[in-house]
Structure formats: C-alpha cells, structure tokens
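Engineer: I'll drop the sequence and a predicted model, then ask my questions.
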Amino acid sequence: MAIRYRKGRASPWQCYWNNPLTGKRECANFITQHEAEKHDSLIKHRIKFDRESFKKGEMESEEPQTITLEACYLLYLREKQFSKKSLLWQMDSMRRPLEQFGMLPIADISREHITKVMDDMAKTGVKPVTVRKRLSVLKTVFRWCAGNGYCSMPDFPKLPSGHYEKFIPPTPEEITAILSVASPHIARTVVLGAQLGVRVGPCELLQLTWDDVDLEQRILRVHGARKNLQALWREVPIRESLLPIFKTWKVQDIRDGAQHIIHYRGKPVQSLKTAWRAALRRAKITRNIRPYDLRHAFGTEMIAAGVDVGTVAKLMGHSTPIMLLSHYQYVMDRQKRAAVESLPDIGHVPNGMCPIEKAPTE
C-alpha cells in the first residue's frame, strides 16, 4: 500500500495496493492528497479486518440477517468518510470488539458480548472514561446498523461514568524542584503553564511564537484551543517579575533563529513526554504529575488567593466559570470556610439569644 503523485494528470494522487486474495495490483485515483490518504487508511483497515471484502460483489450479496459486525462496520466507514485522524481513532476503539465478536452475525451480538469486552478492558487497566469513549463508538455503529436494517438495537449495558479522575496539581515546592533540574524547554513550559495558565500541549503551548508576546505592554496573546468559540484568542498579563526572564529568552531565541517559544535547539517541539519524565526523575518526584497539571496549579493558586472565579475563567480561556466550579470545588470550599472563620469574634453570647428547650417530661 502506498500513495504517489503523478504530475500532469487530472487526478494526480494515486493510492495503490496488492489485492490480498488475488495478489494483483489495484489502484484508485484522486484529485487531492487528502482523499488519497483517506482511501489508503480504508484499504489498510480492510486488509487487516476484512480481507473477504476484496471479493467482487460479496459485500453487496450478503443478506442483512447474516452480515457480520466487521462487514457492517466497513459499510459504516465507507458512508461516513472520516478524516485520517478520526479513522485511526475509530479503528483503535473498535479493535477489541472486532477481535472478540467481529465475525459473528451482527444480529446475534448480545448484551453479554458487549459486557465481556467492557470487563476485559477494565481488567487490563483501561480507565473508565476511556472504556466509555471506546464503547460509545460501538454503540454508534449499532445505531447506524439498526437504522439501515441490518439488525435491531441490542440491549447495551450501562457504560462506566465519564467523570475524569480528581487531579492533584503540583505544589509550589514541587514546581520549584522541577525548575531547578529541568532542561530549558521544560523550564519554559513550567513558567508558561504555572504562571500564565497556558494549555500545555499542541493546542496552545507548542504553537506560541514570539509574535504572540508584547513585552512593552506585558501581554501574552494565547490563541485558543477552540474550546471558547466566543474568542479566537485571549490576552494574559505577564507578571512584572517574569519580564526579565522573557527578555532573556527572546535574546537567546533571536540569536538561535528560533520562532517558537518552546523549542529544542531551535526546532519546534512535538512532544514533552520524555523530557518531562526526566525532569520529574531528577527532581526525585515519584507521584504522577502531568505537564497539563501546571495549568491546574495556576487555577488552584489563583482561586486560593481570592481571585473571583469569573476572572480566573477568562485568564484560563473558559467561556463560562462552569468548568472551574466543578474542577476546583475543593479549593472554593476551603476558601469559604476560611472566609467564615475570618469574621470578627462577637464575644460572649447571652443565654437568652440561644434558648434551650427543656426535654418533655412524662
């Protein structure tokens, strides 16, 4: 399987492969590279899961009541025409169901089959939220099959809760320990995540360039992760104590010819996983702390300092404070208790203000 470009053709992008049943070369031509890549992913899926579909007319000749889950899933993919990234997610989510009962007639698949897949995922350490996401794909496929008359909708078991695990953000002491041993691009990640609330990952942090930094106005312009559709970007003020650090970084990057703020030897960074784990190991931190937890530390410290939730939500790029109210509830509960305890003591309370009813006598 491969894709090639043929210059001067009306449909220049060609996807070609060897038929696994006959061994003969087959191909399909497309106008754009994107279409060719999508078709290439589909062919790979057919070769891995449904080789019999390469027999001409076999898919069309199957009766609805005897069609297997694999064959029906292939028809589903053909109709939906997912992007390459979505197709890979679909294939990964359906891997276990296809392995266990992909060759069964789809009408014979019962609640017990689906429950067994769910239990097997849990036994192998798959988190409940991931189990829910993957089996939701299977549920969607069954809905499509039922709508097209291939089967009736089976009695699906209740999927695990979709709530994420409660996170424990890094403490100021842990952040200081990481900074003291981190490589330069991880140190920048710590500052931008814990001090400016940037989403640590390709959606925000790894896209930042020096064009997004205004040192005169002390503002960092963060282009959103498409989670707040009301604003394409947000402006986060840079603390005055961080200004010399940013100026030093900029001088170094101009000298090295680096455009991105997070880079490794002048080249943009694609992943922080390896360097982050090395920093935790050198800092002698044994508990699991993710790079994204730096952003949680930003929100936690802001709320604990008494900043109103609406302002914190705007700084973190949330359209509403609902996310903060659910994720940082434990911080706000502690803050409420501290606020009540800060009230001035009114001294002795007369007994008349707190009447005590006598117990009824028989």
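Structural biologist: Received it, and whenever you're ready, just let me know what you need.
Engineer: contacts, neighbours, all on C-alpha from now
Structural biologist: Will do.
Engineer: which parts of the stretch 101-250 of the chain are helices?
Structural biologist: Using DSSP state H, counting those that start in this stretch, the helices of the stretch 101-250 of the chain run over 111-123, 128-147, 172-181, 184-196, 243-256.
Engineer: and those helices, which is most packed in?
Structural biologist: Most buried of these, by mean neighbour count (mean count of other C-alpha atoms under 10 Å): helix 184-196, with a mean of 21.
Engineer: what is that helix packed up against?
Structural biologist: The contact analysis (3 or more C-alpha pairs under 8 Å, 6 or more residues apart in numbering; DSSP states H and E) places helix 184-196 against helix 172-181, helix 273-282, helix 293-304.
Engineer: before we go on, here's another structure to hold up against the first:
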Amino acid sequence: MGIQFHQFRKKKPWVVTWRNPWTGKRHTQAFDDEALAVAFEEAQAEIAAKERALLRKARKQKTSQSRISVKDLLESYFRLAHSNPVTIRQAQYHASHVISAFGHRLASQLDRQDILNFSEAQHLRGIAQITVNRRVSILRAALNWAVCNGLLATNPLRDLRLPRARARRIAPPTAREARAILDVSAPHVQRVIILGLCAGPRIGPSELFRLEWKDVDLAAAMLRMPSARKNHLEDGRDIPIRGDLLPILYAWWRHDSALGIRHVITWGGRPVRSICRAWHSALERAHINRRIRPYDLRHAFATYALAGSADIGSVASLMGHVDASMILNTYQHVQSAQKRAAVEAAPDILGLANRGQKLPGI
C-alpha cells in the first residue's frame, strides 16, 4: 500500500494502491488532492489491519473446529446446553456408548459410514433400533449445537436419515408373576413392588426413591409423591392411598420411625439409588425368565387401573402426565381378555348368530 504522484495530463495526479487481504487483488484509486489521497490511504490501512485480524481469527477458529473430538464435544454439550439433571443423566448414559465407539475421533471427520458401523455393532449386542436411534440423535443434536456455537463449521451428519423403529413393548407383570416376585423379594424390593403397583410412581431416584415419611399422610390416606423434573410445574403430586394398603403402610411407618428412618425405600437404613441387583435376584428365585423391569410396575398400574374402568384423565394425573394420550400410547398394555371383550362388545347388527348356518360354504 502506498501513494504515488504522477504528472498526467487530464488525469488525477495522486494515486493510492492497496491489496485486498481477502482476495489478494491489487486496487488503485486516483485523487486530485494529496490530502485526500493520504486520508484515503490511512483509512484503507486501518481497514486492511482489521481484515487481517479477522482472517487470523477465522484461521484459528477453523483449526480449533477441526481438532475437537467427539468426546470433548459431547462433554461440552452436556455441560453448556442442558440444565435438566434428569435429562442430562439419561442422555449421558446413551452418549457413553457413542464415546466408547469413537470418542477419540475428530467430530468434523465423522461420516455416514461411521454411524452405519456403530448401528451394526449395537445390533450385534442386542440393542433395539429405537435405542440406537436415540444414541445417534443425541450425537447429531450435539453436532448441531456445536455448529450454532461456532465449534464446528458444519454438521457432518446433517443429512443422515435414521431407519424408523418401533418401541418394544414389554408386557407388565401378571398378577401371578407379581405375587411370585413379591414372595421372594428382599423387604425394600417388596415395598417397591407394592407402591409401584398401587401408586404408579416412576421407579428410581427421580420419584419413588425420593419419597420420605413426611410426604405420607396416613390419617388422610394421602401421599405426596415427588415429581420427576420433566417439565413439571409442581414438585409433587397427591396420590390417594387405597384402603388395603393403609395397614401395610402403618406397619412400615412404625418400623421406620423406631429406627429414625426418613425415606420409605431404604436398605440398611439408608436411601437407595438402584434395586437392579436385588430385582434380578428376585426374578431368578421366582423362576421368571422373561424380561420384567422395576419400571414395568408403573406400566402395570396404568394397565390394570384402566382394565378396572378407571378414567384415563385420572390415571394420567396420578402418574404425573400432563397429556392423557401418553397413557394410551405407552402404558396401556391391553390383555387378551380385554381384546376379546372389545370384539364381543359390538352388537350383532347382521344377525350372524341366526344366519351362520345359512351362509354359503358352511
């Protein structure tokens, strides 16, 4: 960049030359007055300095974008993009399988074949397609977040299409299975079974394992179940205690009060976080080979309440669902007897009972 004086006839004598730092092209501008040329040259020098700084920043950002690993990306995503602790814990569990597969890989170098390989490996381990889709979706959401926040230039999985999958429905425990598990379970698991089937809470630290005796009003036959932090406006919901459960709760309360125990579900006097091992041991002792989860007690509550003619709205409210359609879509595992009753419920408008022997082919 500089100023030159040229004595040309019929032309402006002062010429400023400069080079665009973005394109590298050389430019010139002529002026009649030296002061105007100097002011223009100074302005172009300042602009060029700012443009070079922007170029250095862009190059540095591009370098950092190309160096962020999948593991670092997911950790940043959970730390900065989420505030719901329940959502974070659930997503981190699924993301851990993604990290195990290619956490060391650079996020910018992921491609469709990586996801296909990951999906195949998950299927070989017996993981359902719906779970695989959830894990890949968490990764793709993190990549989208990284693009929005300048950590990546583009999402390499932006155009990826996941195969459709249906949720695997696990039938809740039958009455026979529930009694068999109850008879051989440890005392704290027995409490989980009884409250799960009679109140329909989420089985785990988000709800049932947080329940304390101060939340149980035996005189009013009402308990205040802590609500999971899933877009709920309230911290808990009121659930009536059924009459045949009251004497059992009284016995539990007397036992725990004598020992100074605060929580309803405890092991060795201490609150529990999981009953996974004790639950599977109970299934083995009950000689139950099919898959039944503690969470299926909640499913059973909805299924049998609806089978007993409870209205959907009340069941949804008791279970902490804002939308009653969630009950129909997820929790109502209709039994064979209910299906047959539904078929037989329609009137015989064609008079088939009388015409059956007269129809052709019979």
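Structural biologist: Perfect, thanks for sending it. Note that this is a predicted model, so its numbers are computed, not measured.
Engineer: list the TM-score for the superposed pair.
Structural biologist: Laid over one another, the chains give 0.68 as their TM-score (TM-score structural alignment, normalised by the length of the first structure), with 291 aligned residues with a C-alpha RMSD of 3.7 Å.
Engineer: now the helices and strands packed on helix 184-196 of the first structure as CSV including distance to residue 194 of the first structure?
Structural biologist: What follows is these, written out as CSV (distance: least, C-alpha to C-alpha, whole Å):
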stretch, distance to residue 194 of the first structure
helix 172-181, 8
helix 273-282, 14
helix 293-304, 5
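Engineer: nearest to residue 42 of the first structure, of those helices?
Structural biologist: Residue 42 of the first structure lies closest, by C-alpha to C-alpha, to one member of those: helix 273-282, at 30.3 Å.
Engineer: what range does the closest one cover in the second structure?
Structural biologist: Using TM-score structural alignment, helix 273-282 of the first structure lines up with residues 276-285 of the second structure.
Engineer: so which of the helices of the stretch 101-250 of the first structure is nearest residue 88 of the first structure?
Structural biologist: Distance to residue 88 of the first structure, taken as C-alpha to C-alpha, is lowest for helix 128-147 among the helices of the stretch 101-250 of the first structure, at 12.3 Å.
Engineer: what does that closest one contact?
Structural biologist: If you take C-alpha atoms under 8 Å, 6 or more residues apart in numbering as the criterion, helix 128-147 of the first structure is touched by 72-73, 76, 90, 93-94, 97, 118, 121-122, 151-154, 156, 159-164.
Engineer: picking that back up, let's have the helices of the stretch 101-250 of the first structure in a markdown table, adding distance to residue 263 of the first structure.
Structural biologist: Formatted as a markdown table, the helices of the stretch 101-250 of the first structure follow (distance: least, C-alpha to C-alpha, whole Å):
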| stretch | distance to residue 263 of the first structure |
| --- | --- |
| helix 111-123 | 37 |
| helix 128-147 | 31 |
| helix 172-181 | 17 |
| helix 184-196 | 6 |
| helix 243-256 | 9 |
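Engineer: and residue 13 of the first structure, which of those helices is closest to it?
Structural biologist: Proximity to residue 13 of the first structure (C-alpha to C-alpha) singles out helix 128-147 among the helices of the stretch 101-250 of the first structure, at 30.3 Å.
Engineer: any idea how far that closest one is from the chain center?
Structural biologist: From the chain centre to the centre of helix 128-147 of the first structure is a distance of 18 Å (C-alpha atoms, centre = their mean, to the nearest Å).
Engineer: nice, that's everything, thank you.
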